[in-house]
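**Student:** how would this look folded up:
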Amino acid sequence: MGNKDVKVVSFWISPFARRVEWALRLKGVDYEYIEEDIYNKSPLLLELNPVTKKVPVLIHDHKPIIESFIILEYIDETWNQYPLLPQHPHQRALARFWANFAEQKLLDHAWIAMCSSGDVQEKALNIARDAMEKIEEEIKGLKKFFGGEDIGYLDIALGWISYWLPVLEEVGSMQIIDPLKHSATIAWMNNFLSHPVIKESLPPRDEMLAYFHSRRKALSSTFQNFFKD
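**Tutor:** You can find the predicted model right below:
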């Protein structure tokens, strides 16, 4: 039974929205899930997020909070159990940096690579692979997670790498994660996906493949000119 004071407006395949659910579940906060059709946006979404008109939206005490990273920090500040962000300010700053770095350099360019071919795909792949190399170096030496023995903010922020990125690779017939070069990342992925909270809240992989194949087909002409002047 969902908590009427906490609601998550989401889209089933969105890794950004999934972050919010992971954080709430790790903290043991009940919530009501509201599925949104992002291709036919509801009046509710447009009312809650008139600026970007995107999911996720967290509703707490009838007040909307938008943007997944901001929502994660709001959740961490609102519910003290199971802290997500590191306690030290420098470590908190590093976690925020790597979350944004992975989003801008790895996720964005993996998406472009999936939806393109030829030179455009190769340029995007080079950027994504370079980002993956830097993330691999950051992961080396970890215990199990960025948060130590427990999943923390950065694990949640980068969690899409463990499940969504391999799907993008398969759909785009490309490789970004190399098991030989990125062994630390592979170990972290396995630890992350084995956690009960994560394992029980992943979208079906076959449905993800079908969805991303359709998005690749729909967007291929758009991204084919991405790097051209």
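**Student:** okay, CA-based contacts and neighbour counts for the rest of this
**Tutor:** Will do.
**Student:** out of all of them, which helix in the chain is the longest?
**Tutor:** Longest helix in the chain, counting residues (DSSP state H): helix 118-139.
**Student:** just checking, what packs against it?
**Tutor:** helix 108-114, helix 183-194 (3 or more Cα pairs under 8 Å, 6 or more residues apart in numbering; DSSP states H and E).
**Student:** Name the residues of the first one that come out as buried.
**Tutor:** Which is helix 108-114. Buried residues in helix 108-114, counted by 16 or more other Cα atoms under 10 Å: 109, 110, 111, 112, 113, 114.
**Student:** all helices for the chain, in order.
**Tutor:** 15-26, 43-48, 68-78, 89-101, 108-114, 118-139, 153-157, 160-171, 183-194, 196-199, 205-223.
**Student:** Second input sequence below; structure requested for side-by-side comparison:
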Amino acid sequence: MADEEVVLLSVYPSLYSMRVRIALAEKDIKYELIEENLTVKSSLLLEMNPIHKKVPVLIHKGKPIVESLLIVEYIDEVFDPARRTWATMGEEQEAAKKEFIESLKILEGEIGDKTYFGGETFGLV
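**Tutor:** Below is the predicted model:
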């Protein structure tokens, strides 16, 4: 497993695993998918989640993240273009800046002349 590689230990019918797969797809993150057999758990799963021995488990830079909501939060924070503008350097930082600016343009286009994202009144959005 390479140091920068992203690996997802998953089971196809798991809704919790699907939540993580959707988050990875939305961020366009390349990852290796390893389908687990929960009847005969792999040594990798037992090593990465020794307490609960469940999926999903996201492995990033050799470190495991468990529990689907925590994984989705991690994906959002670590792979966010705004964070990458200050956490990286060189070409990767320039690409992150461009991606972040494009995201802001999309958001600005959606807001338009409205006072708030959801309309003219303050709301949950």
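**Student:** After superposition, what's the TM-score here?
**Tutor:** Once the chains are laid over each other, their TM-score by TM-score structural alignment, normalised by the length of structure 2 reads 0.61; 80 aligned residues with a Cα RMSD of 1.7 Å.
**Student:** related to what we said a few turns ago, okay if I get the buried residues of helix 108-114 of structure 1 as CSV plus distance to residue 73 of structure 1?
**Tutor:** Formatted as CSV, these follow (distance: Cα to Cα, whole Å):
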residue, distance to residue 73 of structure 1
109, 25
110, 26
111, 26
112, 28
113, 30
114, 30
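**Student:** can you tell which of the helices of structure 1 is closest to residue 59 of structure 1?
**Tutor:** With Cα to Cα as the criterion, residue 59 of structure 1 lies closest to helix 43-48 of the helices of structure 1, at 8.6 Å.
**Student:** What residues sit buried inside that closest one?
**Tutor:** In helix 43-48 of structure 1, counting by 16+ other Cα under 10 Å, buried: 45, 48.
**Student:** now stretch 93-100 of structure 1
**Tutor:** 95, 96, 98, 99, 100.
**Student:** Over to stretch 47-61 of structure 1?
**Tutor:** Result for stretch 47-61 of structure 1 [16+ other Cα under 10 Å]: buried residues 48, 49, 53, 54, 55, 56, 57, 58, 59, 60.
**Student:** mind listing what residue 68 of structure 1 touches?
**Tutor:** By Cα atoms under 8 Å, 6 or more residues apart in numbering, residue 68 of structure 1 lies in contact with 16, 17, 19, 20, 56, 57.
**Student:** Just give me the closest of those to residue 90 of structure 1.
**Tutor:** Among the contacts of residue 68 of structure 1, and counting by Cα to Cα, the member closest to residue 90 of structure 1 is residue 19, at 22.6 Å.
**Student:** if we can go back for a sec, dump the helices and strands packed on helix 118-139 of structure 1 to a markdown table, plus distance to residue 8 of structure 1.
**Tutor:** Output for those, formatted as a markdown table (distance: least, Cα to Cα, whole Å):
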| stretch | distance to residue 8 of structure 1 |
| --- | --- |
| helix 108-114 | 24 |
| helix 183-194 | 22 |
